[in-house]
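Student: Predicted model follows, preceded by the sequence.
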Amino acid sequence: MAQATPTTNRSGRIAAAILLAIAIGLGAAATQIDYAFSSDPLGPKAVPLILSGLLALFALYYWFRPGGAEAFPQGPLLLRSFVFIATCFVAVALLDLVGFLPAMTVLIGVTAYLFGATPQGAAVIGVVQAAFWFACFKYALGTYLPMGTLFSGG
């Protein structure tokens, strides 16, 4: 384990504070879930509340026991990091408009490309994984996935 220094402690605590803020936001959003009936005895609030609680616990642990920190990315790695984050935001923003399959195909394909896949390989990986996750969520778990309004006329 890397030796903690004032710099690694500060960066670890910044990360912990961000994670704690996300946990609080997730927990607050989960309390706003309103449902009339659910066959699940816990209801739809349970999973996000459990996840927010676990994330808050891990954030607090990380606050008090920050580990060694890597150097902040620079150059091409920093650019790839920003491209990945931007692609995540774009995919989520377009989910309702274009649907799960196209949004996830782009997200997974760009991610594969950023990790070194060829453009053709990234495209294949994006299509195959998006279809796989669609089948898992839609058919194995019975989860609703947006089909997109852009091409459905609605």
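Tutor: Arrived safely. If you're wondering where the values come from, they're calculated on a predicted model, not measured in any experiment.
Student: rest of the way, CA atoms for contacts and neighbours
Tutor: Fine.
Student: residue nearest the centroid of the protein?
Tutor: C88 (7.6 Å; C-alpha atoms, centre = their mean).
Student: Now do the contacts for that residue.
Tutor: L107 (C-alpha atoms under 8 Å, 6 or more residues apart in numbering).
Student: Report the secondary structure element holding it.
Tutor: In this assignment (DSSP states H and E), C88 forms part of helix 76-98.
Student: Give me the buried positions along that helix.
Tutor: 80, 84, 87-88, 91, 94-98 (16 or more other C-alpha atoms under 10 Å).
Student: take the one below as the second:
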Amino acid sequence: MSDRLLGLCALIFAGLMAWFGHDLQAPFAYEPVGPRAFPMLIALIIALCGAWLLYKNWNKPRRGEAIDWPRLMLMVVYIFIYALLFETLGFIIATAIITVVIGRLFGGPWIKMIIAGIVMGVLFFLLFDRGLDVVLPLGLLEFLS
């Protein structure tokens, strides 16, 4: 898949995610920011990444714009596995693993992907769980609480 097409798909996906996430409301107030904070922030991050891909590749000459279906389907499988293991492993570990796996899928070097996975898992956990009071599972790291 070309970077331009991926950027466009990311923008469309972020828009849909924001549209569906905007109306999320809990039947009772259990968190200060409510359930819409997570999908809205993730949609913003996805939109920024998609916009960057479009901007970065806007003037590059077009080559074959074929979609890499095997890699795309493998990414969907990875995200499905992430959803299944999210509670068992916990947010930090599951997010670190999915970051490494998807980063490697797109050609990222091992060491950079491992560092990025750990940093993203910890920072997003601190942002949502500690900063925004969105309760996230610790899973295998439950002993730290």
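Tutor: Yep, it's here. Not measured: the values here are computed from a predicted model.
Student: Mind checking the TM-score on these two?
Tutor: The pair, once superposed, lands on a TM-score of 0.54 when counted by TM-score structural alignment, normalised by the length of structure 2; 105 aligned residues with a C-alpha RMSD of 3.6 Å.
Student: quick one on the thing from earlier: and the residue nearest to the centre of structure 1, what pairs with it in structure 2?
Tutor: Using TM-score structural alignment, the partner of C88 of structure 1 in structure 2 is I79.
Student: Tell me how far its match lies from G108 of structure 2.
Tutor: 18 Å (C-alpha to C-alpha, to the nearest Å).
Student: likewise M75 of structure 2?
Tutor: From M75 of structure 2 over to G108 of structure 2 (counting by C-alpha to C-alpha), the distance is 14 Å.
Student: Could you do G7 of structure 2 as well?
Tutor: If you go by C-alpha to C-alpha, the gap between G7 of structure 2 and G108 of structure 2 works out to 18 Å.
Student: Name the residue in these two with the higher neighbour count.
Tutor: G7 (24 against 14; other C-alpha atoms under 10 Å).
Student: Run through who's touching the one helix or strand W63 of structure 1 maps to.
Tutor: In the assignment (DSSP H and E), W63 of structure 1 maps to helix 46-64. Residues outside helix 46-64 of structure 1 that contact it (C-alpha under 8 Å, 6+ apart): 12-13, 16-17, 19-20, 22-24, 26-27, 30-31.
Student: Out of these, name the ones that lie in helices.
Tutor: 12-13, 16-17, 19-20, 22-24, 26-27, 30-31 (DSSP state H).
Student: Which of those are buried, as a PyMOL select command?
Tutor: Here is the PyMOL command that selects only those of these that count as buried (16+ other C-alpha under 10 Å):
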select buried, resi 12+13+16+17+19+20+22+23+24+26+27+30
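Student: Could you check stretch 118-130 of structure 1 and say which residues are buried?
Tutor: 122-127, 129-130.
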